[in-house]
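> quick one, structure for this:
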Amino acid sequence: MSQTAPGPRLLSPTYAAITIGMCALIGFVAFEAMAVTTVMPTVARDLDGADLYALSFAAPLASGVIGMVAAGLWSDRRGPVAPLIWSMVLFSLGLLICGTAPTMEILVGGRLVQGLGGGALTVGLYVLVGIVFPRSLQPGIFASFAAAWVLPALFGPALAALVADALGWRWVFLGAVILVGAAALLIAPNLRGRRTDTGIATAGAGRLVWATVGAVAVLALELLGSASGVAGLGALGALVVVVLALTRLLPPGSLTGRPGLPAVIATRGLMSAGFFCAEAYIVYVLQEQWGLTPARAGIALSVVGVTWALSSQAQARLGSRVSHVRAMEIGSLLVLAGVLSLALTVWLDGPAILAGATYVLAGAGMGFGYPRTSVAMLDVSTDADRGFNSAALSIADSLGAALALSISGVVFAATQRQDGNPFLAVFVFAVGLGVLGVLTSRRTAQPA
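Next up, the predicted model:
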């Protein structure tokens, strides 16, 4: 009696080495993200740079757009190997600048360099998934990427607080350089033979220009919008420029949520905008409003990270039993529920544990809906446009969050000047983004 041969698995001999290498890289980068979010309130106080707090988060996201576009174009022409290598070099250089920065302005500059590498890294990994793994394994590898955040989420915030207390916050950045180097040693040998010359001649200069313009405009929006008087009006012009840049960098109809791929990309951007806008301030508000230490406040990030990973694994196991559209709808709804509950807790001055617990819902939403945006994008991509679509998805992700953070900085400063609760204002803004995400997720089905 014949038996059906088992299907391919991520840890089968064919895919084990590249799977482990890619997940290790994601894990080390995740540790850096968790650690920096935990210590940034301390950094801002130490460098007297509270007015640049939001910009320190928006900077790497905005500059990452340039890296994404460059890596997407490069990957479509020559494959993802070279972009991956250069992305790790730039990311590490940015960390070195941050770790030795004497002022908050220089630290933000380091975050810009770090973002260039991080953006290219994201696209390079996504393109590599499309080349290396069959479609049946793609939901699993994206879920594994999410799972690679589990260990950093468990010990990252606490370790960052410990390092900052014992050695100083600078070693949070400098120590991450060592981890990225270790990941490079793991993944580099497995990239041999992965070069894929497509011969596609893409005119990328225009897209690179618009990526740069969009990144600069996002950062200018926060700087101008936070200023008082006439200078604040310049933020409106910067916002217009950002919109123009997005129309050049994303597929037509993305900004209006046109059904199909444009709506998928818009949903990814709105989910990230609402979630990361709130995440940047969750540790900050726990310290300022409830007086928690960085280590205790960082527990919220740990729980959210674990929840994200578990939720991602759940959607992967459900597979085709839950459609991509339904998964994105559920994810968007949970993100909205999380930021709304957080806003209500801050408004009513509920217990600190409730503020952290409610935000866990948003992490569950990201875990359930976020990976499906990637799979839905790859489903409608070909060898000729996989790099462009991967870059577009990552641009919406990164620039959406950067724009939200810049606007949140403006909202924070304006509310503070009016003696209001700036944290509540930021979280209400995140709720609005969550509502838009839910509405857009319902338009993600491919048109007949």
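
> from here on, just use CA atoms for contacts and neighbour counts.
Will do.

> name the residue closest to the centre of the chain, please.
Nearest residue to the geometric centre of the chain (C-alpha atoms, centre = their mean): Ser398, 5.6 Å.

> which SS class is that one?
Here Ser398 is recorded as helix under DSSP: H, G, I helix; E, B strand; the rest coil.

> equivalent analysis for Arg195, please.
Secondary structure, three-state DSSP: Arg195 is coil.

> any idea how many residues pack against the nearest residue to it once chain neighbours are set aside?
Nearest-residue entry for Arg195: Gly79, 5.2 Å, with adjacent residues in sequence omitted and distances by C-alpha to C-alpha, 6 or more residues apart in numbering. Gly79 has 23 neighbours, counted by other C-alpha atoms under 10 Å.

> if you count neighbours, what's buried in stretch 158-175?
For stretch 158-175, burial by neighbour count (16 or more other C-alpha atoms under 10 Å) applies to 158-164, 168-175.

> which ones among those residues map onto helices?
In this view, the buried residues of stretch 158-175 that belong to helices under DSSP state H are 158-164, 170-175.

> could you identify the most distant pair in those?
Longest distance between any two of these is 16.8 Å, between Ala158 and Leu174; criterion C-alpha to C-alpha.

> save the ones in helices among the buried residues of stretch 158-175 as JSON lines, and put in distance to Arg194 too.
As requested, those are exported to JSON lines (distance: C-alpha to C-alpha, whole Å):
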{"residue": "Ala158", "distance to Arg194": "38"}
{"residue": "Leu159", "distance to Arg194": "36"}
{"residue": "Ala160", "distance to Arg194": "36"}
{"residue": "Ala161", "distance to Arg194": "39"}
{"residue": "Leu162", "distance to Arg194": "40"}
{"residue": "Val163", "distance to Arg194": "38"}
{"residue": "Ala164", "distance to Arg194": "40"}
{"residue": "Arg170", "distance to Arg194": "36"}
{"residue": "Trp171", "distance to Arg194": "35"}
{"residue": "Val172", "distance to Arg194": "33"}
{"residue": "Phe173", "distance to Arg194": "31"}
{"residue": "Leu174", "distance to Arg194": "31"}
{"residue": "Gly175", "distance to Arg194": "30"}
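
> one more, for comparison:
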Amino acid sequence: MGNRDTPPAKIGWAALLSGTNGVRSLALAGGVVLHAINVYIATTILPSVVKDIGGIDYYAWNTTLFVAASILGSALSARLLISMGPRGAYIFAALVFAGGTLICALAPSMPVMLAGRLIQGLGGGFLFALSYAMIRLVFDEALWPRAMALVSGMWGVATLIGPAIGGIFAELGVWRAAFWSLIPVVALFALLAAAVLPKRNMDGGERTPLPLAQLALLTAAVLAVSAGSVSPVLARNIVGLAAAGILTALLTGAESRARHRLLPRGAFRITTALGALYATMSLLAVAVTSGEIFVPLFLQVLHHQSPLTAGYLAALMAAGWTLGSIASSGASGKGIGRAIVAGPILGLAGMVALTILMPTESGGGWLALAPICVALVAIGLGVGLAWPHLLTRVFQVAPHGEQDLASASITTVQLFATALGAALAGMVANVAGLTDPGGIAGTANASRWLFGIFAFAPILGVFTALRVVRLHSKAREGSQVSHNAGLS
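Okay, here's the model as predicted:
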């Protein structure tokens, strides 16, 4: 487990980015780049897409279906890695992703577009999860936080490329070309993977049956919220939420009885270290997703920005995420705990600011946009500060024998939270007037309610983050006591 060529003393960035480690880092980072660039391209061009082929009621479904399929890809990634090895798994994932991208580029209507996004999501989920899962396989544990920060930091690269591609093509009136431009990028990374990734799975994992029942319940819960989110009728929204609640309860029960699990033991109990970690990760992901989907639309309608500018401004959250990840990756001791708690606090400050600032229509001048930009960066920065350490602790506290499951669970949990956040965001926006009455008034009201309601996610995140820190401190104290007893 891990790359044993790296001396234990070499734990800095130089150890990660030089020699064999450097080439492997580039390959793993590439998987996330593909996934993330697509996210920002799609987010940026969606306003243009619905103007051309219609389907604004299904606006949020573009993200929900993409992420729901990514959950399946994430859960299947461990099996794919065992069956095909790192090189084969990566190439297969890239091919699936390219197929979905091709469908999106040719889509004549929103249903076809959604089908393409579904296939894209499956391939993206493979790529996303494989990139994280291989960190544990090819690097020493001392390098995990920096490797996590590097891979997570690729969202920052996507913030530079994705909105530019999407925005330029949207302004030229050829949004389909944004999808076409992705296919050569996919081919390049597939060739890189073929050249640098090992053919065989170095961890020698065993193939286990898929937790099909849990996967079906997980996906159904997301789709239930999504189905309810399309309607502006509150009663239908409540039915969708109730169905999702029932399906989630069934999922929890199925996991507790299952021989083959979707998540490691203790994942659904907030009293455990894993449960607290997953809860904090989910709440941070929900806070980002809820705003990120609709920010380009709000900026174009309420603050009269071009598609290109709106796409870049929306990507400020991801840029903040990258900065936070890199800044906190070298933290140790109590600094890690402070970074974890700072995450939801910064997220809360940003959400409250957007609740006040975003609904107020402006002429698009920087005097009005600057505070919005600061709020967007604050939300992403908070997630970035906490994220590498939350993920590293998932690896560290996973029950013995469930490390592979823990690797896949990172993306499963993140993507589930993202899909649920997207579906709930669509529900809140539609009920608050995005489609009826629509226009300036409806969009302003939708933005106010959206950011106001989702500010509760980081509020809860503060409490779960504090629990993460307390449980870790207790575990360390217990370990120290046992060590001292052994010495005596």
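
> what's the TM-score here?
Scored against TM-score structural alignment, normalised by the length of structure 1, the superposed chains reach a TM-score of 0.90; 442 aligned residues with a C-alpha RMSD of 2.6 Å.

> trace the residue nearest to the centre of structure 1 over to structure 2, please.
When structure 2 is aligned by TM-score structural alignment, the residue opposite Ser398 of structure 1 is Leu415.

> before we move on, what about Gly140 of structure 1?
By TM-score structural alignment, Gly140 of structure 1 lines up with Arg146.

> which non-adjacent residue is nearest Leu385 of structure 2?
In space, Leu385 of structure 2 is closest to Gly324, 4.4 Å off (C-alpha to C-alpha, 6+ apart).

> that neighbour - how many residues pack around it?
26.

> neighbouring contacts of the helix or strand containing Ile238 of structure 2?
For Ile238 of structure 2, the element it lies in under DSSP states H and E is helix 234-257. Here helix 234-257 of structure 2 makes contact (C-alpha atoms under 8 Å, 6 or more residues apart in numbering) with 213-214, 217-218, 220-222, 224-229, 231, 261-263, 268, 427, 431.

> ok so, going back, what's the counterpart of the residue nearest to Leu385 of structure 2 in structure 1?
Matched to structure 1 by TM-score structural alignment, Gly324 of structure 2 sits across from Ser311.

> my read: its match touches Tyr370, true?
No: if you go by C-alpha atoms under 8 Å, Ser311 of structure 1 and Tyr370 don't touch, sitting 10.1 Å apart.

> helices of the stretch 101-250 of structure 2, start to end?
Assigned by DSSP state H, counting those that start in this stretch, the helices in the stretch 101-250 of structure 2 fall at 110-138, 144-171, 176-180, 182-196, 212-229, 234-257.

> in JSON lines, list those helices along with distance to Arg79 of structure 2.
As requested, the helices of the stretch 101-250 of structure 2 are exported to JSON lines (distance: least, C-alpha to C-alpha, whole Å):
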{"stretch": "helix 110-138", "distance to Arg79 of structure 2": "10"}
{"stretch": "helix 144-171", "distance to Arg79 of structure 2": "21"}
{"stretch": "helix 176-180", "distance to Arg79 of structure 2": "29"}
{"stretch": "helix 182-196", "distance to Arg79 of structure 2": "18"}
{"stretch": "helix 212-229", "distance to Arg79 of structure 2": "13"}
{"stretch": "helix 234-257", "distance to Arg79 of structure 2": "18"}
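
> nearest to Leu299 of structure 2, out of these?
Minimum separation from Leu299 of structure 2 across the helices of the stretch 101-250 of structure 2 (C-alpha to C-alpha) falls at helix 144-171, 13.2 Å.

> mean per-residue distance, that closest one versus structure 1.
Helix 144-171 of structure 2, aligned to structure 1 and superposed, deviates on average by 2.2 Å (mean C-alpha distance after the TM-score superposition for structure 1).

> please name the nearest non-neighbouring residue to the residue nearest to the centre of structure 1.
Leu61 (5.0 Å).

> wait, what's in contact with the one you found?
Taking C-alpha under 8 Å, 6+ apart, we find Leu61 of structure 1 in contact with 115, 119, 398-399, 401-402.

> residues near the residue in structure 1 that Pro108 of structure 2 lines up against, how many?
Aligned counterpart of Pro108 of structure 2 in structure 1: Pro102 (TM-score structural alignment). By other C-alpha under 10 Å, the residues close to Pro102 of structure 1 number 11.

> can you tell me which residues contact Pro102 of structure 1?
Leu47.

> related to what we said a few turns ago, closest one of the ones in helices among the buried residues of stretch 158-175 of structure 1 to Leu55 of structure 1?
Phe173 (17.3 Å).

> next up, the contacts around the aligned residue in structure 2 for the closest one.
Pairing criterion TM-score structural alignment: the partner of Phe173 of structure 1 within structure 2 is identified as Phe179. Phe179 of structure 2 is in contact with 41, 101-102, 104-105, counting by C-alpha under 8 Å, 6+ apart.

> filter the residues you listed down to the ones also in contact in structure 1.
Mapped onto structure 1 and checked by both residues aligned by TM-score structural alignment, their matches' C-alpha atoms under 8 Å, those keep the contacts 101-102, 104-105.

> of all those, which comes closest to Ala75 of structure 2?
Proximity of the kept ones among the contacts of Phe179 of structure 2 to Ala75 of structure 2 was ranked by C-alpha to C-alpha; the top entry is Thr101 with 21.1 Å.

> spit out the contact partners of the closest one.
116-117, 120, 179-180, 182-183.
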